[in-house]
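S.K.: What follows is a predicted structure for the sequence shown.
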Amino acid sequence: MSIQIEPVRRNLRFALPRGEALTWHPAGLHVTQFFNTLSLFFPAGERFFIQSVRNYRNEITDVKLKTQVSAFIGQEAFHTREHEQYNQALQEAGLPVDALERAVERLLANVARLPRPIQLAATVALEHLTAVLGDVLLRNEVLLKDVEPHFAALWRWHAIEETEHKAVCFDAFESVVESDVRAYGLRVVAFVLANMLFWSLFVPFYIVMIARSGGLFDLRGWWSVGNLVAGRPGVLRRALPDWFSFFRPGFHPWQHDNREFLAQAETLMNNLSGNDLEPQSAA
């Protein structure tokens, strides 16, 4: 692909209002907990992503790609830090975050024992999933409409950077594992298995989060999140073509050219400068 995007390290701190961890989304508890449950996966997941690409850092010879990998690692490290604080707020709200995070850590520790190409293929697979989710968030303004501004800023920042670096691990994979039939088979199998494992954890985690916060028998809440995912607006349902594109033999992440959303980064930074969300210079 001819598109070359240079990821930018943005060392931002969001000072989330900890007392609003269960009420920050105006659509209600079920939608709030959908986002909150996603956050549970990020600290351990992003540490795994960082290590899987670090495994090959000395074998990547392209100077531009090495620079992109370094920026990717920086972005993921900042995401990890901010979601650790996010998840601590959820723990303080009485949710079993520590136990759920340990389950994710145990799973990824087992994956980390597999051969390096499999680890990187798993990262490529999950980076496509996070890129699709990031695109969903940026493309559908209703998702963050009237949301508490600290949480809205964090999710927008994360979505922008997932979009910005969505091809880095893919390009690294093709650089060190090549792009032949075996490599294609590896990344596709990894994609199927990674998605099965992720959603098989996400669904029960989400149910636990809803139950512990008192919404298990709130049918209206379940209806609202069902509409969000599969009904109207059905943002995940409408994102399925982008998700399935990964199976194309000639796939590349930037075949879905959504770089127009990256311009939101400057607006986000300007907005942060105008209130108590203080941007800090990149380390």
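M.R.: Cool, the structure landed. Numbering: from 1, shown residues only.
S.K.: Only C-alpha atoms from now on, for both contacts and neighbour counts.
M.R.: OK.
S.K.: Which of the helices or strands spans the closest residue to residue 130 other than its chain neighbours?
M.R.: Spatially, and ignoring its direct neighbours in sequence, residue 130 is nearest to residue 162 (6.5 Å; C-alpha to C-alpha, 6 or more residues apart in numbering). Residue 162 belongs to helix 149-164 when assigned by DSSP states H and E.
S.K.: helices or strands next to that helix in the packing?
M.R.: helix 116-139, helix 264-273 (3 or more C-alpha pairs under 8 Å, 6 or more residues apart in numbering; DSSP states H and E).
S.K.: Could you dump these into JSON lines with distance to residue 44 added?
M.R.: Shown next, in JSON lines, are the helices and strands packed on helix 149-164 (distance: least, C-alpha to C-alpha, whole Å):
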{"stretch": "helix 116-139", "distance to residue 44": "12"}
{"stretch": "helix 264-273", "distance to residue 44": "25"}
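S.K.: deepest of those, which one?
M.R.: helix 116-139 (a mean of 22; mean count of other C-alpha atoms under 10 Å).
S.K.: Show me where the stretch 51-200 of the chain has its helices.
M.R.: Secondary structure of the stretch 51-200 of the chain (DSSP state H, counting those that start in this stretch): helices at 63-92, 97-111, 116-139, 149-164, 168-176, 181-212.
S.K.: in stretch 30-44, what counts as buried?
M.R.: Buried residues in stretch 30-44, counted by 16 or more other C-alpha atoms under 10 Å: 30-34, 36-37, 39-44.
S.K.: likewise stretch 191-210?
M.R.: Taking 16+ other C-alpha under 10 Å as the criterion, stretch 191-210 shows 191, 194, 202, 205-210 as buried.
S.K.: returning to what we had before: ok, which of the helices of the stretch 51-200 of the chain comes nearest residue 277?
M.R.: The closest of those to residue 277 is helix 149-164. By C-alpha to C-alpha, the value is 7.2 Å.
S.K.: how big is the angle separating that closest one from helix 116-139?
M.R.: Angle of helix 149-164 versus helix 116-139, following axes from the mean of the first three to the mean of the last three C-alpha atoms, to 10 degrees, is 130 degrees.
S.K.: And the contacts of helix 149-164?
M.R.: Here helix 149-164 makes contact (C-alpha atoms under 8 Å, 6 or more residues apart in numbering) with 5-8, 14-17, 24, 75, 79, 127, 130-131, 133-135, 137-138, 144, 258-259, 261-262, 264-265, 268, 277.
S.K.: if we go to 6 Å?
M.R.: Helix 149-164 is contacted by residues 7, 14, 16, 131, 134, 262 when judged by C-alpha atoms under 6 Å, 6 or more residues apart in numbering.
S.K.: let's bring in a second one:
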Amino acid sequence: MSAQQHATIVPREQLDFGLDGDIPKYWMDNDPFKTRFFDAMSTLFPQGEKFFITSVREYRDQITDPKLLQEVKDFTRQEAQHSLVHRHYNDRLKKQGIEIDAIEAELQQRFFVDAPKVTTARQRVGITAALEHLTAMMCTTFFERRELLDTSDPRVRAMYAWHAIEEVEHKAVAFDVLTKVAKAGYWSRVMPMITVTFGFPLTVAGIMNHMFKVDGFSLWERTKLWARGLWWFYKPGGLFIPTLGYYLAYYKPGFHPWKLQEMPSYGTWLETFQRTGDAIAAGNALHAAGQ
């Protein structure tokens, strides 16, 4: 896909991922660290997606390009669905003793009370564009490398596959609002990325540590979990090192999200979903198409 030929934003609603079923507690490789990494990210999405929508819509009245205006509307619908589905998923976590309400309250304070006091509208949409880039990067990692999610529960994997597909479809919307409407220059674009590069993983780590405590792991057990998990993250060929080029592309002058090629199996998910209407079957097909 290129800047001229790229995915169309298609809001998909009322999908069934079977999240009320008997999903194992440690649904990814029976591994507490890997599972709780994804679970911690899920706790961020309801308030995070709301922040993304709010940040982009602050510029809605200034958008004169009808194509971008429609993309903002479709972006809003997609993000609203992501929030809804992840709230449903997070209900599972709440039943496990995870303090979902407290996590959401803290994020709501951070995003909608504290942030407006110390940031401008352009900085907020800049943070959104940066986080959308990181999200698209992770989506590429998880579904183009089959071994990463090979032993995960297909229902949760399908939820993240759908989320990944839609992130690919709308990955340029916040960036276009930032650069074309908010008129952000180079430094106004990259400084928020530097901020979220440190802030995002620290937030996820704090939530994961809470989850480990709720799960009953001792300090020594948590230390071992983190040691093994960080090696999984950062070892050569691990979760994140192969994505370094994708991440650094954001810092190039003249960067645009559609200049990056990713998810060649995007069409596989789309074809399977259009043919079957089954989000789990589409998620399985996307996973099977990975390298």
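M.R.: Structure received. Since we're looking at a predicted model, the values are computed, not measured.
S.K.: Can you calculate the TM-score here?
M.R.: The TM-score (TM-score structural alignment, normalised by the length of structure 1) is 0.88; 274 aligned residues with a C-alpha RMSD of 2.4 Å.
S.K.: Turn the helices of the stretch 51-200 of structure 1 into JSON lines, including distance to residue 252 of structure 1.
M.R.: Below are the helices of the stretch 51-200 of structure 1 laid out as JSON lines (distance: least, C-alpha to C-alpha, whole Å):
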{"stretch": "helix 63-92", "distance to residue 252 of structure 1": "15"}
{"stretch": "helix 97-111", "distance to residue 252 of structure 1": "24"}
{"stretch": "helix 116-139", "distance to residue 252 of structure 1": "10"}
{"stretch": "helix 149-164", "distance to residue 252 of structure 1": "13"}
{"stretch": "helix 168-176", "distance to residue 252 of structure 1": "8"}
{"stretch": "helix 181-212", "distance to residue 252 of structure 1": "12"}
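S.K.: Can you tell me what residue 34 of structure 2 aligns to in structure 1?
M.R.: Aligned by TM-score structural alignment, residue 34 of structure 2 pairs with residue 31 of structure 1.
S.K.: same question, residue 193 of structure 2
M.R.: In structure 1, residue 193 of structure 2 lands on residue 191 (TM-score structural alignment).
S.K.: What's the separation between the closest residue in space to its match that isn't next to it in sequence and residue 188 of structure 1?
M.R.: Computed as C-alpha to C-alpha, 6+ apart, the closest residue to residue 191 of structure 1 that is not its neighbour in sequence is residue 125, at 4.6 Å. Distance, residue 125 of structure 1 to residue 188 of structure 1, by C-alpha to C-alpha, to the nearest Å: 8 Å.
S.K.: who wins for proximity to residue 246 of structure 1 among the helices and strands packed on helix 149-164 of structure 1?
M.R.: helix 116-139 (7.6 Å).
S.K.: how about the closest one, which residues of structure 2 does it hit?
M.R.: Against structure 2, helix 116-139 of structure 1 falls on residues 121-144 (TM-score structural alignment).
S.K.: average gap between that stretch and structure 1?
M.R.: Overlaying structure 1 shows stretch 121-144 of structure 2 at a mean distance of 1.1 Å from the equivalent residues (mean C-alpha distance after the TM-score superposition for structure 1).
S.K.: of the helices and strands packed on helix 149-164 of structure 1, which approaches residue 59 of structure 1 most closely?
M.R.: Comparing those by C-alpha to C-alpha, helix 116-139 comes nearest, at 12.2 Å.
S.K.: The closest one - contacts with which helices or strands?
M.R.: With contacts taken as 3 or more C-alpha pairs under 6 Å, 6 or more residues apart in numbering; DSSP states H and E, helix 116-139 of structure 1 sits against helix 29-54, helix 149-164, helix 181-212.
S.K.: Save the buried residues of stretch 191-210 of structure 1 as a markdown table, and put in distance to residue 67 of structure 1 too.
M.R.: Listed next are the buried residues of stretch 191-210 of structure 1 as a markdown table, based on distance: C-alpha to C-alpha, whole Å:
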| residue | distance to residue 67 of structure 1 |
| --- | --- |
| 191 | 26 |
| 194 | 27 |
| 202 | 33 |
| 205 | 36 |
| 206 | 37 |
| 207 | 41 |
| 208 | 41 |
| 209 | 39 |
| 210 | 41 |
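S.K.: Name the nearest of these relative to residue 63 of structure 1.
M.R.: residue 191 (27.6 Å).
S.K.: Please tell me how far that closest one sits from residue 43 of structure 1.
M.R.: Residue 191 of structure 1 sits 20 Å away from residue 43 of structure 1, going by C-alpha to C-alpha.
S.K.: rewinding a little: what residue of structure 2 takes the place of the residue nearest to residue 130 of structure 1?
M.R.: In structure 2, residue 162 of structure 1 lands on residue 167 (TM-score structural alignment).
S.K.: do you know how far that match is from residue 238 of structure 2?
M.R.: 22 Å.
S.K.: for residue 282 of structure 2, same thing?
M.R.: For residue 282 of structure 2 relative to residue 238 of structure 2 (C-alpha to C-alpha), the value is 26 Å.
S.K.: between those two, who's got more neighbours?
M.R.: For residue 282 of structure 2 versus residue 238, neighbours defined as other C-alpha atoms under 10 Å are more numerous around residue 282 (23 against 14).
S.K.: which residues does the more buried one contact?
M.R.: Taking C-alpha under 6 Å, 6+ apart as the test, what residue 282 of structure 2 contacts is 269, 272-273.
S.K.: What's residue 67 of structure 2 aligned with over in structure 1?
M.R.: Match for residue 67 of structure 2 (TM-score structural alignment): residue 64.
S.K.: sorry, that was for residue 251 of structure 2
M.R.: By TM-score structural alignment, residue 251 of structure 2 lines up with residue 247.
S.K.: now residue 255 of structure 1: how far from residue 11 of structure 1?
M.R.: Taken as C-alpha to C-alpha, the span from residue 255 of structure 1 to residue 11 of structure 1 is 28 Å.
S.K.: swap that for residue 57 of structure 1, sorry
M.R.: With C-alpha to C-alpha as the criterion, residue 57 of structure 1 and residue 11 of structure 1 are 22 Å apart.
S.K.: Name the nearest residue to the match of residue 251 of structure 2, ignoring sequence neighbours.
M.R.: Distance criterion C-alpha to C-alpha, 6+ apart; nearest residue to residue 247 of structure 1, sequence neighbours excluded, is residue 188 at 6.3 Å.
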